[in-house]
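[1] Here is a sequence with its predicted model. Questions after.
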Amino acid sequence: MTSLDDIPVTQLKGVGSALAEKFAKLGIHSLQDLLFHLPHRYEDRTRVTPMGRLRIGDLTVVEGEVMKSDLVMGRRRSLQVTLKDDSGFLVMRFFHFNAAQKNQLAEGARVRCFGEVRPGRAGYEFYHPEYQVNPPPMPADGEATLTPVYPLTEGIQQPRVRGLCQQALVYLQRYPIKDWLPPELLSDYQLPGITDAVQLVHSPPASAPVHLLMEGRHPAQQRLVMEELLAHQLSLLQVREQIQAREALPLLPAGDLVQRFQESLPFDLTGAQRHVLSDIRQDLSQPVPMLRLVQGDVGSGKTVVAALAALQALGAGAQVALMAPTEILAEQHYRNFQEWMTPLGIQLAWLSGKVKGKVRRETLAAVASGEAQVVIGTHALFQDDVQFQRLALVIVDEQHRFGVHQRLALREKGVGGALAPHQLIMTATPIPRTLAMSAYADLDTSVIDELPPGRKPIETIVIPDNRREDVVERVRKACLEGRQAYWVCTLIEESEALQCQAAEATAEELVERLPELKVGLVHGRLKASEKADVMDRFKQGELDLLVATTVIEVGVDVPNASLILIENPERLGLAQLHQLRGRVGRGEQASFCVLMYHPPLSLNGKARLQALRDSQDGFFIAEKDLEIRGPGEVLGTRQTGMMQFRLADFERDKGWIEPVREMAPSLMRSPVIVEGLIRRWLGERIRYGDV
């Protein structure tokens, strides 16, 4: 039986091969794909606004007569069309136009147009508005409907998508969409069937409640939202199943490595660390691969937990790999593990993209023979030429910097390629519970929610950058009293080169203004060895002040540093600021974080800095960050395709997370439903199994 999935978009009038190619970039091949390219908002074009009542920023419809139509030769040639009605006038401006348009918009023509009111040289203007010449009468009050607005790709205009979706809806009458959800589930939540929901969302009737549609809360939208969240949840559970379909080597606690290590530590583990370790020990002793996420706030002691997990694996005669997203963080782990494990007679190896030639060949040989028991590095660890002898545990730090597919790639590196390694994933970015339930549905989660005793709260001060003099003096005073300080430069540009230049210029300025202090500089363009050298000198107390880009965000531990200054904090996310702040407060003395912003601050910027000043609790800060910036930003997954929802809005729709989580396991028993939903909502964007 034919379905909408079998009918190509080229069946629609006006879709040739060129347009079909553009649609393919959006993952749209069939009519069903097109109908699941959903409007992400609506515009209310049901009323004409008199031109005399327009305000800047209004999105509105105006209608009038063309007074004049001129070609204007400014910096860019434009067509300037002046419309008038009984109350005033408005300019329509087109930078891209053709002769037919110019003739169509001649003096005396009647035009209705829709756009955003902007200030212009000649008064209020619309840039490139949608317009109709000699428009039909406006629908009567009871007949007017909202206009859907679709996400676009280059070369496809809004009216075109709208028209094609209306054409596709005609097919919907003959070929209903397959409803994957059980009818009892829909009736429990009083939600419409899938065909009715899709029909309404593309073409809301005049009687539909406008405010619900505008807010995304109409039952038809919520039906689709729930299904989309469910598809994401199922795709992650599928990853978990794929990984756990292979056996793992059970790592039963053996030998005295764990005990000897704990006796060598100058502190006792916290209750939270012991609790998390008990979860990990239990997982590691099973023949099923562990998939555990350990969340812990800055300074909660995740690295010690990772070391103890590694020692359990080493005691069972296995190899361990630890992967971090940046060289600086990987180096920090390498140094910590070296300090802890070399006295226990354990051989470590270091592997990053910068390890080349003979050293690389020797390291690869040590890893392949099993001589290197713990291998630490960046994602270079998972290149094809890295062969392990008996890899049974992989520790991944700051997992959200890597894609889910990299977790699947690890499967191939296990013992003999047949057994999957256990995976311990750590993050110092506390993740709001709702987000963790959705984004990490493939993982079991443990939280280290207790800081070691003696960690002092950090006082956070927010000041404008016109008080730079005072801040420089504060740094001088702190360093002359024997403490150390960080000065963090942030730049809005993505260019690493510009960030490094800014840090270099700041370091030069501070060397000049603070001649009595020893100033160091760290940024992303230094060689790994140079960075390590500067960091070592800072750690040993040979440098008073360290100027850095955000490369010091994670993993740097200098107990004597008690002051951190962050320039332009409004350019960073809350979680990142919280991470940076966590570089201080690691010793005995009172610590301070100074956020020096450039006024004026946006309301958003004020809310973020206020949240940081009010709280030291990473989980509270993460919740705030989620409210302000959305899930893609908080998880750092803008690039990975994950959490890029078509219709769901994490903040608005978080009430669905718990129900969706409860529904998913029973649906997993039906592979046809799982595949159907994942194909419908994620299409080819996330094909985890193919990596």
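    Everything's here; your move. Residues are numbered from 1 along each chain as shown.
[2] okay, CA-based contacts and neighbour counts for the rest of this
    Fine.
[3] in the longest strand along the chain, what counts as buried?
    Ranked by residue count under DSSP state E, the longest strand found in the chain is strand 59-73. Counting neighbours by 16 or more other CA atoms under 10 Å, one finds that the buried residues in strand 59-73 are 59, 60, 61, 62, 63, 64, 65, 66, 67, 68, 69.
[4] Rebuild those residues as a markdown table, extending it with distance to residue 343.
    Converted to a markdown table, the buried residues of strand 59-73 look like this (distance: CA to CA, whole Å):
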| residue | distance to residue 343 |
| --- | --- |
| 59 | 69 |
| 60 | 73 |
| 61 | 76 |
| 62 | 79 |
| 63 | 82 |
| 64 | 85 |
| 65 | 87 |
| 66 | 86 |
| 67 | 87 |
| 68 | 86 |
| 69 | 84 |
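[5] Now flag whichever of those is closest to residue 265.
    Using CA to CA, residue 59 is the member of the buried residues of strand 59-73 that lies nearest residue 265, at 63.8 Å.
[6] Tell me the spacing between that closest one and residue 299.
    Using CA to CA, to the nearest Å, residue 59 is found at 48 Å from residue 299.
[7] ditto for residue 543
    Residue 543 is 23 Å from residue 299, by CA to CA.
[8] Next: residue 78.
    Residue 78 is 58 Å from residue 299, where distance means CA to CA.
[9] Same question for residue 317.
    30 Å.
[10] before we move on, what about residue 225?
    Residue 225 sits 37 Å away from residue 299, going by CA to CA.
[11] Near residue 514, how many other residues are there?
    Neighbourhood size, residue 514 [other CA atoms under 10 Å]: 16.
[12] OK, contacts around residue 499?
    Residue 499 makes contact with 489, 490, 491, 493, 549, according to CA atoms under 8 Å, 6 or more residues apart in numbering.
[13] In space, what's closest to residue 47 - neighbours in sequence excluded?
    Spatial nearest neighbour of residue 47, excluding adjacent residues (CA to CA, 6 or more residues apart in numbering): residue 61 at 6.7 Å.
[14] Sorry, slip of the keys, the one I care about is residue 435.
    Once flanking residues are discounted, residue 435 sits nearest to residue 631: 7.2 Å by CA to CA, 6+ apart.
[15] OK, contacts around the one you found?
    435, 643, 650.
[16] and residue 78 and residue 299? which has more neighbours close in?
    Each of residue 78 and residue 299 has its neighbours counted (other CA under 10 Å); residue 299 has more, 20 against 16.
[17] residues touching the more buried one, list them.
    So residue 299 contacts 451, 452, 582, 586 (CA under 8 Å, 6+ apart).
[18] helix, strand or coil for it?
    coil (DSSP: H, G, I helix; E, B strand; the rest coil).
[19] how much space between it and residue 427?
    Residue 299 sits 11 Å away from residue 427, taking CA to CA as the criterion.
[20] Second structure follows, compare the two:
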Amino acid sequence: MTELAQVPVTALKGVGEALAEKLARVGLENLQDVLFHLPLRYQDRTRITPIGALRPGQDAVVEGVVAGADVVMGRRRSLLVRLQDGSGTLSLRFFHFSQAQKDGLKRGTALRCYGEVRPGATGLEIYHPEYRAQQGDESAPVEQTLTPIYPTTEGLTQQRLRQLSEQALGRLGPHSLPDWLPAEMIAQYQLGPLADALRTLHRPPPNTDLDALAEGQHWAQQRLVFEELLTHQLSLQRLRETLRAQRAPVLPPAQTLPARFIANLGFQPTGAQRRVGQEIAYDLSQPEPMLRLVQGDVGAGKTVVAALAALQALEAGYQVALMAPTEILAEQHFLNFSRWLAPLGIEVAWLAGKLKGKARAAALEQIAGGTPMVVGTHALFQDEVQFKRLALVIIDEQHRFGVQQRLALRNKGIDGRLSPHQLIMTATPIPRTLAMSAYADLDTSILDELPPGRTPVNTLVIADSRRLEVVERVRIACREGRQAYWVCTLIEESEELTCQAAETSYEELSAALGELRVGLIHGRMKPAEKAAVMDEFKRGELQLLVATTVIEVGVDVPNASLMIIENPERLGLAQLHQLRGRVGRGSAASHCVLLYHAPLSQLGRERLGIMRETCDGFVIAEKDLELRGPGEMLGTRQTGLLQFKVADLMRDAELLPAVRDAAQELLARWPERVSPLLQRWLRHGQQYGQV
């Protein structure tokens, strides 16, 4: 019997070229795809409900006889049909109807109809029910299974998808759809048979627990969830193996530069920084590429750890590239590293997308000539950028870079042969469940200690109707010698409008606080302008800085102890936490005021409440994941990562440890089963594992 993965959808009855094109839009190219295209939800059409027993909000099948059909004129003209079955009367209302339809619903016609029951002007009503007239005295049989509702696209009806899944189910057998999970594993994790799970999910029998299905807890769903999560793990493990199989330059532990760097730093690294530094130093001394993610809460000192790693490569005579997602953060790193490395006699080059003409040509020449330390945005990835001896790449805020880009780094290594080591940093703490799944290709280190002298930030949630009080508070703080940020958030995702809003706030605040020196910084200013304003603020020449969210990461002014965030309800928790991390960097008590615009939604209230209750980035990350979902949190909505068909990382988190074990076991004992699984589940996603 031919495997269903080899049978194109055009082999099904009624599928011509036009329909095949529509099916391809939802990823259905063969019969295996059709079977793994699972319903989103179900309707119960297996029983007929007496009209007298109907409840509002219920989806129901009813049978009755038409007692009358009239066109009524309300706000909209509608056809109102009264249906009776001896237990009560129900109204069927049609806003779109033809004369022929009205004629077909004459008094005495027996009907079976289906739809959602709702309260109406004449008692219970169903708007636009699906219906058919009953012929003769014989009542047609009801559905034998729950009715599936599939994900679809324009021009592809539920009826058509049901017909296709019906045909595909008819061809389902042990040889046409192999179960790639070994029998031992199925027994060990108490998973049911694959074919039975698919049959149950496409056509659940009437006694199926609908609540379990709605919550994703039915055994048939869990069987497929396990397989999908397992495949995702395998793809990342395979990616990891692909990278690990490459060779990397061996960088012996540095003897002199780190000690000189720490002596100039003016403070001792924390215990956590030393521990993570040692883990990195060991990885760099190995002949395969390091793949390490360093997570640290805001202000935990990741940059110092990155500098120590860089010095190990620099002392061994190699190049280091540090990449950041935004120009302002890249500039911040460039200034920091230039300041730190100048006393050690090490040159730092700079490359960003904005560099043009001669300046760009000069930067490219410097990098190709072997300038030891290179800092920039992801412009460093471009083909024309050639390194001389690149041994270490440090990526800040990894979730803005895709897995594919990490793979492309090999081409930047020495002679395109030796792959650079990769150190990935994030100040967005990633919940453990997500890290286990999304970053299974990386080793993880956590900086769980704040440097001494950092004070927790007190967060207040205040309505913008009290704006004048808040402005007064800024005046008092600045008079006492402190500095403040006033952050204007995104307006409808428009950078231009946000910059205008920042300019307006700047003018208003300059006028209201005439005696204070106020600065402005936003994304449309030239890098040199931004740097100059930032520098004035750092030196204490400006007391209040009005800014857009460009200051989200990396800006360090210890004397700034007050932050106002306008419309915080527009931002995710992780971003609010990042912004708040700009204050509380000195010894003064620091405050963050979330100036929201009423009324707040329930979700908005919850999120701002979390910000008020905790300063722990990991707690905030867990909550953010619950409220926003993994795709949005990892910034991967566009990249296809974590677009699961049946699995849900939050709901199915408790399966992850077992899934990880199963992935290791499958790779070790049944490696030949890995590719067919990846082919089945990830053919339309990013094919991480198939590099």
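    Arrived safely, thanks for sending. Just so it is clear, the structure is predicted and the values come from calculations on it, not from any experiment.
[21] could you list every residue that touches residue 524 of structure 1?
    Counting by CA under 8 Å, 6+ apart, residue 524 of structure 1 makes contact with 496, 500, 549, 551.
[22] If you tally nearby residues, what's the number for the last one?
    When neighbours are defined as other CA under 10 Å, residue 551 of structure 1 has 17 of them.
[23] Same question for the third one.
    One way to gauge burial is a neighbour count; for residue 549 of structure 1, by other CA under 10 Å, it gives 23.
[24] do the one 3 residues further on as well
    A count of neighbours around residue 552 of structure 1, defined by other CA under 10 Å, yields 22.
[25] now residue 219 of structure 2
    The tally of other residues near residue 219 of structure 2 (other CA under 10 Å) stands at 17.
[26] before we move on, what about residue 91 of structure 2?
    Applying other CA under 10 Å, we find 25 residues neighbouring residue 91 of structure 2.
[27] Return the distance of it relative to residue 127 of structure 2.
    Distance from residue 91 of structure 2 to residue 127 of structure 2, counting by CA to CA: 9 Å.
[28] same thing with residue 118 of structure 2?
    8 Å.
[29] which of the contacts of residue 499 of structure 1 does structure 2 keep?
    Of these, the ones still in contact in structure 2 (both residues aligned by TM-score structural alignment, their matches' CA atoms under 8 Å) are 489, 490, 491, 549.
[30] In structure 2, what residue corresponds to the first one?
    Using TM-score structural alignment as the criterion, the counterpart of residue 489 of structure 1 in structure 2 is residue 488.
[31] Spit out the contact partners of its match.
    By CA under 8 Å, 6+ apart, the neighbours of residue 488 of structure 2 are 498, 501, 502, 505, 546, 547, 548, 549, 565, 566, 567.
[32] Please, which helix or strand holds the third one?
    Using DSSP states H and E, residue 502 of structure 2 sits in helix 495-512.
[33] superposed on structure 1, where does that helix end up, distance-wise?
    Taken over the aligned residues, the distance from helix 495-512 of structure 2 to structure 1 averages 2.3 Å (mean CA distance after the TM-score superposition for structure 1).
[34] Just tell me the aligned range of the helix or strand just after that helix in structure 1.
    Counting by DSSP H and E, the next helix or strand C-terminal to helix 495-512 of structure 2 is strand 518-521. Aligned by TM-score structural alignment, strand 518-521 of structure 2 falls on residues 519-522 of structure 1.
[35] For the matching stretch, buried residues please.
    Using 16+ other CA under 10 Å as the test for burial, stretch 519-522 of structure 1 gives 519, 520, 521, 522.
[36] Please apply the same query to stretch 621-637 of structure 1.
    By 16+ other CA under 10 Å, the buried positions in stretch 621-637 of structure 1 come out as 621-626, 628, 630-635, 637.
[37] just to revisit the earlier point, now tabulate the contacts of residue 524 of structure 1 in CSV and tack on distance to residue 14 of structure 1.
    Shown next, in CSV, are those (distance: CA to CA, whole Å):
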residue, distance to residue 14 of structure 1
496, 45
500, 51
549, 52
551, 51
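[38] Quickly name whichever of the residues you listed is closest to residue 335 of structure 1.
    Nearest member of these to residue 335 of structure 1, counting by CA to CA, is residue 551, at 16.9 Å.
[39] mind checking what that closest one lines up with in structure 2?
    By TM-score structural alignment, residue 551 of structure 1 lines up with residue 550.
[40] re the thing from before, from the contacts of residue 524 of structure 1, pick the one nearest residue 208 of structure 1.
    Taking CA to CA as the measure, residue 208 of structure 1 lies nearest residue 496 of the contacts of residue 524 of structure 1, at 50.1 Å.
[41] Please report the distance of the residue nearest to the closest one when sequence neighbours are not counted from residue 441 of structure 1.
    Nearest-residue entry for residue 496 of structure 1: residue 524, 7.0 Å, with adjacent residues in sequence omitted and distances by CA to CA, 6+ apart. In this structure, residue 524 of structure 1 and residue 441 of structure 1 are 33 Å apart, going by CA to CA.
[42] next one: residue 103 of structure 1
    Distance, residue 103 of structure 1 to residue 441 of structure 1, by CA to CA: 58 Å.
[43] try residue 424 of structure 1
    To residue 441 of structure 1, residue 424 of structure 1 is 15 Å away according to CA to CA.
[44] between the two, who's got more neighbours?
    residue 424 (26 against 20).
[45] give the contact list for the more buried one.
    Residue 424 of structure 1 is in contact with 290, 291, 292, 293, 294, 306, 393, 394, 395, 396, counting by CA under 8 Å, 6+ apart.
[46] in what helix or strand does the fourth one lie?
    Secondary structure assigned from DSSP H and E places residue 293 of structure 1 in strand 291-296.
[47] go on, residue 200 of structure 2?
    Secondary structure assignment for residue 200 of structure 2, by DSSP H and E: helix 194-202.
[48] just the strands in the stretch 351-500 of structure 1 please.
    Secondary structure of the stretch 351-500 of structure 1 (DSSP state E, counting those that start in this stretch): strands at 374-377, 391-397, 422-427, 444-448, 458-464, 484-488.
[49] Let's have the ones you listed in TSV, adding distance to residue 416 of structure 1.
    Shown next, in TSV, are the strands of the stretch 351-500 of structure 1 (distance: least, CA to CA, whole Å):
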stretch	distance to residue 416 of structure 1
strand 374-377	17
strand 391-397	9
strand 422-427	14
strand 444-448	26
strand 458-464	48
strand 484-488	45
